[in-house]
Every structure is written in C-alpha cells, then in structure tokens.
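**Q** I would like the atomic coordinates for the input below:
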Amino acid sequence: MDDLVAGAGTEVELTVGLSPARAWDLISDVTRIGEWSPECVRAAWTERAGGTPRAGDRFTARNEYADGFAATVECVVTEAERPYVFAWVVLDDTGAVDRPGSVWRYELRAAGEDTRVRHTFTHGPGLTGLRESAADNPDKDVLTGRLAQLRRNMTMTLRAMTGGTER
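**A** The predicted structure is shown next:
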C-alpha cells in the first residue's frame, strides 16, 4: 500500500488582536489547552528544563474524539523560540522523536499591533489511529475527512485561545 498519510497536513492562518509575545505565551502554555480545544481535553508537563518551554521538554496530552475514542499521547517540544515559533511532535509507541505520529507548529509574526498566527499539522511516518483507519478503510476518504476535522478544531482552538480577537 502506498503511504498517503505521511506528509499529509493542514493549516490555519488567522490575525489575532494580541501581541506576538502574549499569543506565544498562551500557545506555549500546554496546561491550558483543555480550556480551548474541542479534542485535546488536557495536557501536563512531564519533563521541563525551566520556566519557559524549551526544545526537548515533554508533555502528555489526553485527546477525546467525537466517536468516543480517547487516547493519551506523549509529546516533545521541538522548537520554542519566543515569540516566533512553538512546535512539538506527538510520539507513537516507539517513542522515536525522528519518526513521530504527527508534527504540530505555530508560527507568529507581528502584523501592526496584532499577530498573524499560522498553525500547521503534518502527519508523520509514525503509527497513528489515522494511519490505521486509512489502511482499514481504503475505499473511504478517511484522510480528507480527518484533515477537515483537524482544520475546524485548530480554528476553534486558536479563536478560543486568543479570546475571539480575530481580525
């Protein structure tokens, strides 16, 4: 079977009425994601080098999906450059950072007094529920449906996170 999942992704780009530093502080506070996300209901740091998140820090996240499935995942911060970039990978059961299940990234750029936020998701080569579902249902467009769902969830999360200050 050809791998149509690895490298598949989606993105959301919004301008929000916050400074880049304030937006980055909210985005990088993974302990608050449960307040904003329709899917990730909580997250907690498991390894952290200091007060400000840094590459190499780890956290776990609990995801609950619309179909009733739930999963706890381990994540590793790969980039944390305040106030410009915050990114992490979601590990699969192998725990290999270089072969993650997915890659999540926020890029922030000043836009006058506001901030332009680009939020991306890219499916990695690791084993995930999406990969298994696509393999089990080759006649259904599982990938397109999941990417659309992620895009909606990412938009909802970003809007809730920034207080609905979209411009």
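**Q** Please count neighbours and contacts with C-alpha atoms only from this point.
**A** OK.
**Q** which helix is the longest one in this structure?
**A** helix 142-161 (DSSP state H).
**Q** in the lengthiest strand in the chain, what counts as buried?
**A** Counting by DSSP state E, the longest strand found in the chain is strand 70-81. Of all the residues in strand 70-81, those buried under the rule 16 or more other CA atoms under 10 Å are 73, 74, 75, 76, 77, 78, 79, 80.
**Q** Am I right that the third one is in contact with residue 89?
**A** In this case it means residue 75. Yes: under the criterion of CA atoms under 8 Å, residue 75 makes contact with residue 89 at 5.5 Å.
**Q** Who are the packing partners of the helix or strand encompassing residue 110?
**A** Using DSSP states H and E, residue 110 maps to strand 102-111. Judged by 3 or more CA pairs under 8 Å, 6 or more residues apart in numbering; DSSP states H and E, strand 102-111 is in contact with helix 20-27, strand 85-90, strand 114-123.
**Q** and the angle for the shortest one with strand 102-111?
**A** Here the directions of strand 85-90 and strand 102-111 differ by 170 degrees (axes from the mean of the first three to the mean of the last three CA atoms, to 10 degrees).
**Q** One more, so I can put them side by side:
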Amino acid sequence: MNKDLSAQDFELLKGELVIALGEAVWAFSLVEKQSYFYIKAFSELPMLQILAGQSFGARVKAIGYLVQAGSCEDYHRNKIKKLFEDALKLAKRRNVLVHSPWSIWIDPRSTELRDHVQDAKQLENVNLESVRSFATEARELAELLALALAEVRKWNYPENEPKVLR
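**A** Next up is the predicted model:
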C-alpha cells in the first residue's frame, strides 16, 4: 500500500462500502414490499400466495395484469405502470450491485483508495457513491409506489378517507 494510505484507511472504506451495500439492499426491499401490497390490493389472497415465491420481475408482470383488470382510472394505471417500469430498471441495477465482485484499490494517479465493481460488461460507473445514490432512489421509489396505491384506494373507497372531527 502507498505510504500515505494505511490499513486503517482501507478498512474504513471497506466498512463504508459494506454499510452502503446493506442500505441499498434494504432500500430495494422496500420496493419489493410494495409489490406485495399491490398484489394484495388488486387480487385475492390465493394470488398473493401463488406469487409470493416468484421473482420480482414475475410479480411486476402479474401486477401489470392485475392493475389493468382492476377498478381504477387510466391515470392511476399509467402512473403505476411507469413506477413499476422504474422498479424493474432499479432491480437490474440492484443485481449488479449485489451479485458482482467488488474491489478496493489504490488509484496511482491520485494515491487515493477507490472502489468499484469488477465487471467489464457493465457500462455504468459503480462505486460507493453510486451505491448510495441507488439506495436513495430505491427509498424514493418505494414511497412513490406507496403513495400511488394510497391514491387508488382513496379513489376506490372515498368513504374511508380520514375525517377530522371537531
């Protein structure tokens, strides 16, 4: 290692990377959880049991059919479709993050520790900052999915809207 960089620097970067990867996985699990809420909202319990063990992509495909056949406005259908298309794109990025060999190395031009995924087939720059960005995007998408489902429920069941009693 470079004399300016210590084993402690290496361990710090590795620790940050491990935490960021864990946060990214956790954040995407929030998106996955929303898929179960959608299945439950647009179908009966047996469908939830049937789809529970399926891949995320298979669940999203089923959600598309369920939402299309469900009772909601086209505006809601289109919004949900777009959100789940975004979720599928995010799932591909998640797979790169969690299924790729990571490496921490010294950049000889800057004598700084760097991190990245060692996969020449991947075109995007995957490093600590992109992992953190991914986690933020996943949390935001999970929130948007939850809000979209709440809108559909409000549209379908306006009598259940919370009322302020004075």
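**Q** Just give the TM-score of the two.
**A** Overlay of the two chains. TM-score (TM-score structural alignment, normalised by the length of the second structure): 0.29; 81 aligned residues with a CA RMSD of 4.9 Å.
**Q** still on that earlier bit, nearest to residue 160 of the first structure, of the helices and strands packed on strand 102-111 of the first structure?
**A** helix 20-27 (10.6 Å; CA to CA).
**Q** so which strand or helix has the residue most central in space within the second structure?
**A** In the second structure, the centroid-proximal residue (CA atoms, centre = their mean) is residue 28; its distance is 3.0 Å. For residue 28 of the second structure, the element it lies in under DSSP H and E is helix 7-42.
**Q** Show me what that helix is packed up against.
**A** Packing contacts for helix 7-42 of the second structure, counted by 3+ CA pairs under 8 Å, 6+ apart, involve helix 45-51, helix 56-69, helix 74-99, strand 112-117, helix 128-156.
**Q** re earlier: tilt between the strand holding residue 110 of the first structure and strand 114-123?
**A** Using the same axes, to 10 degrees: strand 102-111 of the first structure against strand 114-123 is 160 degrees.
**Q** quick one, strand 102-111 of the first structure and helix 20-27 angle?
**A** 160 degrees.
**Q** Strand 102-111 of the first structure versus strand 70-81: what angle between them?
**A** Using the same axes, to 10 degrees: strand 102-111 of the first structure against strand 70-81 is 40 degrees.
**Q** Just to check, residue 88 of the first structure is in contact with residue 61?
**A** No: Residue 88 of the first structure is beyond contact range of residue 61, at 11.8 Å (criterion: CA under 8 Å).
**Q** who touches both of these two?
**A** In terms of CA atoms under 8 Å, 6 or more residues apart in numbering, residue 88 of the first structure and residue 61 are both contacted by the residues residue 75.
**Q** what's near enough to touch the residue lying closest to residue 17 of the second structure once chain neighbours are set aside?
**A** With CA to CA, 6 or more residues apart in numbering as the criterion, residue 17 of the second structure has its nearest non-adjacent residue at 5.8 Å, and that residue is residue 128. Shown in contact with residue 128 of the second structure (CA under 8 Å, 6+ apart): 16, 17, 20, 115, 116.
**Q** any chance of these in a markdown table, plus distance to residue 99 of the second structure?
**A** As requested, these are exported to a markdown table (distance: CA to CA, whole Å):
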| residue | distance to residue 99 of the second structure |
| --- | --- |
| 16 | 18 |
| 17 | 14 |
| 20 | 15 |
| 115 | 15 |
| 116 | 13 |
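**Q** Would you mind putting those into JSON lines with distance to residue 42 of the second structure and neighbour count alongside?
**A** What follows is the contacts of residue 128 of the second structure, written out as JSON lines (distance: CA to CA, whole Å; neighbours: other CA atoms under 10 Å):
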{"residue": "16", "distance to residue 42 of the second structure": "40", "neighbour count": "12"}
{"residue": "17", "distance to residue 42 of the second structure": "38", "neighbour count": "21"}
{"residue": "20", "distance to residue 42 of the second structure": "34", "neighbour count": "20"}
{"residue": "115", "distance to residue 42 of the second structure": "43", "neighbour count": "19"}
{"residue": "116", "distance to residue 42 of the second structure": "40", "neighbour count": "20"}
